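K.L.:
Here is my input; please provide its structure:
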Amino acid sequence: MALSRPLARLARCPQNLAALQAPVHQRRHFASPPVTQNATGSKGPTAMVLLNMGGPSTTDEVGDFLSRLFADGDLIPLGRLQGYLGPLISRRRTPKIQKQYAAIGGGSPIRRWSEYQAAEMCKLLDKMSPETAPHKPYVAFRYAAPLTEDTYAQMLEDGFGQGRGGRAVAFTQYPQYSCSTTGSSLNELWKWRNRLEGKRGSGEVDPQGAIKWSVIDRWPVHPGLVEAFAQNIEARLAEYPPERRDSAVLLFSAHSLPMSVVNRGDPYPAEVSATVYAVMQRMGMRNPYRLVWQSQVGPSAWLGAQTADAVHEFIKKGQKDLVLVPIAFTSDHIETLYELDQEIIGETGLDSVKRVESLNGSPVFIQALADLAKSHLESGISCSPQMSLRCPGCTSERCLEQKKFFAAQQAQL
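P.N.:
This next block holds a predicted model:
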């Protein structure tokens, strides 16, 4: 991605002209004066930046989305042929994926839900943590608008950084950490921080007045997350007759990972398992359950069993009361609305195979986000001890430097 675009946005003036020239989805930022560091709270204002993979909001955006996705070696490792195979795969898959997005309404709702979740969380935070208020919501996607570099540029326009300092929290919306997801998003954030605010100087000194960052890097067993999942599962189970309710099999479905990533020591499988077990404990272990994996891409070995295969095999064995639970997603997107709903459940033709509603606008979930953020802000830590530990088989220098940067932010808080 060219550096000129976010830099050009910063150079625009006057600001009201920038507002008129900005894309429609960005104009909302100019509804009020820019955030400045004359805080209403003793430690505010605070930028709350929700990180996620993102998704194309229209079918026209699918090609660019796939190009970025297959170019990311953290998510889909293709080795030395990444630069050749990535564009080739994305071009070949674009027509097929465009049809899938057309089938779910013409685009992904993940941006709408993410912006809603961020805004509602910040409303709660302003009341719960007045000393760090006002809390300004941002969304930074890895592969779709609003891209990380554009969100970072917007933060600078809004009064954070560039000699003015200010506090920002990178809040991953992948509850379970993986180098392929959270790690990739943080690598991207670190890259654009260096490009837009300057690299650290000799002696690891930050540029004067740069944004002070901290990270909420994982939260797989947070009580609020567990409760939100459990309530949605119970609501779906209530649709079964009482005599069949407790025997329905819960299939917790998470995005799979290549075994090459797993064998490197990625913590994602263990953290997803922890979420599943915490949810089942909250539900009293009433139902039989399994953890399964979806969205495998390519011929290499991935984590299994695959969700589609598990559903097929259970039905073949006579178990037709199946409840799919998207356990690693915090809002609806292509993997829930198309892959689970249409490809897997739809093809069974059975009303007894159901999917649990995604977290989306759940008040319990949004309260959990606010609770997590408040606890993090009160803790005074830049990131968890787990985040600073590299995978045993990690050889990525980019990953190493990113982790060193966020860990070193501790001295700035």
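K.L.:
For the rest of this, base every contact and every neighbour count on C-alpha atoms.
P.N.:
Noted.
K.L.:
What residues of stretch 120-127 count as buried?
P.N.:
Buried residues in stretch 120-127, counting neighbours by 16 or more other Cα atoms under 10 Å, are found at 120-126.
K.L.:
separation between Leu324 and Pro175?
P.N.:
Summarising the geometry, the distance separating Leu324 from Pro175, computed by Cα to Cα, to the nearest Å, is 18 Å.
K.L.:
neighbour count winner among these two?
P.N.:
Set side by side, Leu324 and Pro175 give different neighbour counts by other Cα atoms under 10 Å, the larger being at Leu324 (28 against 24).
K.L.:
Are we agreed that the more buried one is in a strand?
P.N.:
Yes - applying DSSP: H, G, I helix; E, B strand; the rest coil, one finds Leu324 inside a strand.
K.L.:
for it, what are its contacts?
P.N.:
250-253, 340, 353-356 (Cα atoms under 8 Å, 6 or more residues apart in numbering).
K.L.:
To check against the first, give me the structure of this:
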Amino acid sequence: MIREQFKAHSKYIENPGDRIDFKSEKWAVLFLNMGGPETLDEVEPYLYNIFSDRNIIKLPLSFLLQKPLARFISSKRASKTKENYRAIGGGSPLLKWTRLAAAGVEKNLRDGYTNVTAYCGMRYTPPFIGNQLDKIADSGCKHVVVVTLYPQYSQATTGTAIQEIIDWLKKNSNRHDLTFSLISEWYDLPQYIQLLKNRIADAMQKVNDKKNSRLLFSAHSLPVKMIAKGDPYLEHVKRTASLAGEGHDYLLSFQSRSGPVRWQGPETIATIQELGRNGVRELVIVPVSFVSDHIETLHEIDIELRQLAEESGIENFIRVESFNDDPRFIGLLTDLVEESISRGRK
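P.N.:
Just a heads-up that it's a prediction; the model follows:
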């Protein structure tokens, strides 16, 4: 697993609390996220970076042709993708929400740790993970707490972001003395589950007839072959849904599939159509693998799936709100970091 590779290549500390004086030493928190184009001009480079990533997409005809094929595919898809981003205001708000969350965590932590700085590292758009690590190394930090903003671990999300850190470490082994700790998943964190439950309860208040309503968790899909090779994402998503959906008659489905490979199902599109045929008239949908608004909540769910639901006879379509900069979300991230740096402390 890539997490083990990260530990092998970095100066990893399992219990930093007994090695680092976090109250006096300078240290950083690095939040990992996917990124997204903030302007329409950034759409094609964003797509190119995704299709160039062999950690998640291995295009045919060898490694040498990956980038030329990625260039071709991204140029072909750019026009349609730009239209989707234009429909939500001309760009993704993901970086904005990530920066606000990071700033909130830094503010919370500085009540007890005055030498901490929070950074956001994006996989496919600026600010890139490697560039942020350059800043951290140059700032004189001693330790970095790496925190994924994907609650459920997958090689296609957190894994490829960690690979970027590994690549940076290999290139910069002689220019820094950083130590690292890693928070790579938090799919069953009690604070996370409770916040999801609160969000669901708020959404359920908008349902008029509970008998003709359903609760649907929708997660980003993953190629079946990745799950077959041991990727834990599916089990993590199922566990999150089981905990957050306790007390509800819920369903779990998967969205955002693309390309000719076999993806994990059932598809959210087919599930919504079937619910409509079965007489469901009100639907509460939970974007379970996303914590901040971006193209897959604002366009795929709020526009595409909403329209599909209406065409399927569902009259009341309610999307559970993303966490974005909710103080409770910032609080749980703060708790994650504080728990990480306290491990081993006597």
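K.L.:
mapped onto structure 2, which of the contacts of Leu324 of structure 1 are still contacts?
P.N.:
With both residues aligned by TM-score structural alignment, their matches' Cα atoms under 8 Å as the criterion, the subset of these whose aligned partners also touch in structure 2 is 250-253, 353-356.
K.L.:
Give me the aligned partner of Ser74 of structure 2 over in structure 1.
P.N.:
Under the alignment (TM-score structural alignment), Ser74 of structure 2 pairs with Ser90 of structure 1.
K.L.:
Run the chain-centre distance for the helix or strand containing that match.
P.N.:
Ser90 of structure 1 is part of helix 82-103 when elements are defined by DSSP states H and E. Counting by Cα atoms, centre = their mean, to the nearest Å, helix 82-103 of structure 1 is centred 21 Å from the centre of its parent chain.
K.L.:
Who are the packing partners of the helix or strand just after that helix?
P.N.:
Using DSSP H and E, the helix or strand that follows helix 82-103 of structure 1 in sequence is helix 110-128. Based on contacts counted as 3 or more Cα pairs under 8 Å, 6 or more residues apart in numbering; DSSP states H and E, the elements that helix 110-128 of structure 1 packs against are strand 46-52, strand 135-141, helix 363-379.
K.L.:
which other helices and strands contact the second one?
P.N.:
Counting contacts by 3+ Cα pairs under 8 Å, 6+ apart, the secondary-structure elements packed against strand 135-141 of structure 1 are strand 46-52, helix 110-128, helix 148-157.
K.L.:
Residues touching it, excluding its own?
P.N.:
The set of residues external to strand 135-141 of structure 1 that reach it, using Cα under 8 Å, 6+ apart, is 44-54, 114-115, 118-119, 122-123, 125-126, 146-148, 151, 185.
K.L.:
PyMOL command to pick out the buried ones of these?
P.N.:
Selecting in PyMOL just the buried members of the contacts of strand 135-141 of structure 1, where the criterion is 16+ other Cα under 10 Å, is done with this command:
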select buried, resi 44+45+46+47+48+49+50+51+52+53+54+114+115+118+119+122+123+125+126+146+147+148+151+185
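K.L.:
before we move on, the earlier item: neighbouring contacts of the helix holding Ser90 of structure 1?
P.N.:
Contacts of helix 82-103 of structure 1 from elsewhere in the structure, counted by Cα under 8 Å, 6+ apart, are 58-60, 62-63, 66-67, 70-71, 73, 78, 107-108, 334, 338.
K.L.:
Of these - the most surrounded one?
P.N.:
Highest neighbour count within the contacts of helix 82-103 of structure 1: Val62, with 26 neighbours (other Cα under 10 Å).
K.L.:
What segments of structure 1 are strands?
P.N.:
Residue ranges of the strands in structure 1, as given by DSSP state E, are 46-52, 135-141, 167-172, 212-216, 249-255, 289-294, 322-326, 353-355.
K.L.:
which one is the residue most central in space within structure 1 nearest to, not counting chain neighbours?
P.N.:
The C-alpha lying nearest the average C-alpha coordinate of structure 1 belongs to Asn52 (Cα atoms, centre = their mean; 2.6 Å). Leaving aside its sequence neighbours, Asn52 of structure 1 sits nearest to Phe141 (Cα to Cα, 6 or more residues apart in numbering; 5.1 Å).
K.L.:
Show me what the one you found aligns to in structure 2.
P.N.:
With the correspondence set by TM-score structural alignment, Phe141 of structure 1 lines up against Met122 in structure 2.
K.L.:
before we move on, back to that, can you redo the strands of structure 1 as CSV with distance to Lys191 of structure 1?
P.N.:
Converted to CSV, those look like this (distance: least, Cα to Cα, whole Å):
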stretch, distance to Lys191 of structure 1
strand 46-52, 14
strand 135-141, 13
strand 167-172, 14
strand 212-216, 13
strand 249-255, 26
strand 289-294, 30
strand 322-326, 31
strand 353-355, 38
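K.L.:
Could you pull up the contacting residues of Val291 of structure 2?
P.N.:
Counting by Cα under 8 Å, 6+ apart, Val291 of structure 2 has contacts 149-150, 322-324.
K.L.:
Aligned against structure 1, show me the partner of it.
P.N.:
With TM-score structural alignment defining the correspondence, Val291 of structure 2 maps onto Thr330 in structure 1.
K.L.:
Ok, Phe323 of structure 2 next?
P.N.:
Alignment of Phe323 of structure 2 against structure 1 is given by TM-score structural alignment, with Leu359 as its counterpart.
K.L.:
my guess is its match contacts Ala230, does it?
P.N.:
No - contact between Leu359 of structure 1 and Ala230 fails when scored by Cα atoms under 8 Å: they sit 10.5 Å apart.
K.L.:
For these two, indicate the residue with more neighbours.
P.N.:
Taking other Cα under 10 Å, Leu359 of structure 1 and Ala230 do not tie; Leu359 has more neighbours (23 against 20).
K.L.:
so how far is Lys225 of structure 2 from the counterpart of Lys374 of structure 1 in structure 2?
P.N.:
Lys374 of structure 1 maps onto Glu338 in structure 2, with residues paired by TM-score structural alignment. Shown here: Glu338 of structure 2 relative to Lys225 of structure 2, a distance of 36 Å by Cα to Cα.
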